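S.K.: when you get a sec, could you give me coordinates for this:
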Amino acid sequence: MSLFDDTYRTIAEPADGIFRDKGSKFIAYAYPFRDENKLKEIIAQLKAEHPKARHHCWAYRLTPDRSIFRFNDDGEPSGTAGRPILNVLLSQDITNVLVVVVRYFGGTLLGVPGLINAYKTATQEAIDVAEVVERTVNNVYAVHFDYLQMNDVMKIVKEYDLKVLSQNFDTSCTIHVEMRKLQVNEVVGKLDNIEGIEVDYLRTI
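M.R.: Predicted coordinates for the structure are as follows:
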């Protein structure tokens, strides 16, 4: 992602696809995915739903700049499952997505080319039916100010249509606001121009 690009592609809702070859069945489940800690929970849920399946192979990409990825062959020959799943995510240029492919073995070995094709095709089937959407890369900032400065701060929030994620109004006030990456310099610059206001970067989402 370039410095001036503040959008990325992902999927809006979970989707699934299926591919069959020589008796084996490959069911791909695609999920919008932003938290690596949810991986074990999703895998455990699929294993409970498919207790007789031989393999649960997966791959994911994370973050708007697509810098984090992982994949797992779950007992299939190295490079025949997780990597082909990941390659579909790469070729579709989507991120914040997890795909798990559940395989039921049909009794006939497919060989390396057959496995690569099966995992790739099942994943592609799921992505094809998913709604691919464009999201903006947003930064979250904490803004600290005195109660008397409330009108000045909220005027800027309204002017730029910023999303307020949380607020705490007392003698000293704090709000957490979400803004598009491309807006950051302008908005933070305006806030910094108001005397006594502190603006702290929290995270990118």
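
S.K.: can we go C-alpha only for contacts and neighbour counts from here?
M.R.: Noted.

S.K.: any idea how far Leu46 is from Gln183?
M.R.: Per C-alpha to C-alpha, to the nearest Å, Gln183 is found 41 Å from Leu46.

S.K.: ranges for the strands of the chain?
M.R.: Counting by DSSP state E, the segments of the chain that form strands are 7-11, 15-21, 24-32, 55-62, 68-72, 97-104, 132-136, 138-146, 163-168, 172-180, 198-204.

S.K.: helices or strands up against the biggest helix by length in the chain?
M.R.: Of all segments of type helix in the chain, defined using DSSP state H, the longest is helix 111-129. When contacts are defined as 3 or more C-alpha pairs under 8 Å, 6 or more residues apart in numbering; DSSP states H and E, helix 111-129 sits against strand 15-21, strand 24-32, helix 82-92, strand 97-104.

S.K.: now the other sequence, so there's something to compare against:
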Amino acid sequence: MNSNDSTATRYTVLAADSVHEVEIKRSRFITYLFRVESEADARDRIAALRKTHFDARHHCSAFILGADRMTQRSNDDGEPSGTAGIPMLDALAKRETPDGSPLSDILAVVVRYFGGIKLGAGGLVRAYSDSVSQALDAAALIPRQRLRIFTLAAPHALAPRYENDLRAAGYQMETTEWQAQSALLHVGIEDTPAAAAQLAEFIATLTSGAGTALPAATTWADLA
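M.R.: This next block holds a predicted model:
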């Protein structure tokens, strides 16, 4: 499913890739968190880590993709079935985020260097789950919002003031097109009827009723 066709309007993503390591009974668990856009992207990252950590016993993984989180995959990579990939996936899927939106477009890979002490099934589940949870604790997360882009035609002389006032009011301003007869401002808002009505009211006041914002395409943007 394309993100623009999603029923969701907001979710959470990594602000930056990160790595976190813990040691449990002499085994090293190195958790890599990556922001990924597709299943192919996720698998390329996993393959690259296999080369980097060629001497590690396990490269377990889990990832979630899309605004609606329709794609979810996990892999135990040689650990007993259900003791690595699924606990990792659960840690991603159930993560509480600052604004309550679900976490997605994320890949977790836990590289394990075996330390000689077996952890047992329960111990492995806890180790892999905790490794991902601790990595998420240390990671920076940001919301990602689906925006509806509206266009507003403005006289050249008034466009800079309109743009400044819209930006000061908290609206997401995209690139302005300077055309022969006027400037075309592009304003991004949350893709909801309530937000559209609020924008229409603001623009009516801003332009003394002379301007009208027209809906255009949708896009996704990080709200840093």
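
S.K.: could I get the TM-score for this pair?
M.R.: Remark: TM-score between the superposed chains equals 0.70 [TM-score structural alignment, normalised by the length of structure 1]; 199 aligned residues with a C-alpha RMSD of 3.8 Å.

S.K.: circling back: now the longest helix of structure 1: buried residues?
M.R.: Buried residues in helix 111-129 of structure 1, counted by 16 or more other C-alpha atoms under 10 Å: 115-127.

S.K.: check what contacts it and list those residues.
M.R.: For helix 111-129 of structure 1, contacts defined as C-alpha atoms under 8 Å, 6 or more residues apart in numbering pick out 15-21, 26-30, 77, 79-82, 84-85, 87-88, 99, 101.

S.K.: mind running it again at 6 Å?
M.R.: The contact list for helix 111-129 of structure 1, computed with C-alpha atoms under 6 Å, 6 or more residues apart in numbering, reads Ala15, Asp16, Gly17, Ile18, Phe19, Ala28, Thr80, Ala81, Pro84, Ile85.

S.K.: over to stretch 174-181 of structure 1?
M.R.: Contact partners of stretch 174-181 of structure 1, identified using C-alpha under 6 Å, 6+ apart, comprise 6, 137-144, 162-168.

S.K.: which pair of the residues you listed spans the longest distance?
M.R.: Taking C-alpha to C-alpha, the two most distant members of the contacts of stretch 174-181 of structure 1 are Asp6 and Asn168; they sit 28.9 Å apart.

S.K.: ok so, going back, the longest helix of structure 1: average distance to aligned residues in structure 2?
M.R.: Helix 111-129 of structure 1: mean distance to aligned residues in structure 2 after superposition is 2.0 Å, counting by mean C-alpha distance after the TM-score superposition for structure 1.

S.K.: again with stretch 83-91 of structure 1
M.R.: Mean deviation for stretch 83-91 of structure 1: 1.8 Å (mean C-alpha distance after the TM-score superposition for structure 1).

S.K.: so that stretch matches what in structure 2?
M.R.: Mapping stretch 83-91 of structure 1 onto structure 2 (TM-score structural alignment) gives residues 86-94.

S.K.: which positions in that stretch come out as buried?
M.R.: For stretch 86-94 of structure 2, burial by neighbour count (16+ other C-alpha under 10 Å) applies to Ile86, Pro87, Met88, Leu89, Ala91, Leu92, Ala93.

S.K.: out of the strands of structure 1, which is closest to Leu191 of structure 1?
M.R.: Closest among those, using C-alpha to C-alpha: strand 198-204, at 7.5 Å.

S.K.: just checking, what packs against the closest one?
M.R.: On a contact count with 3 or more C-alpha pairs under 6 Å, 6 or more residues apart in numbering; DSSP states H and E, strand 198-204 of structure 1 meets strand 138-146.
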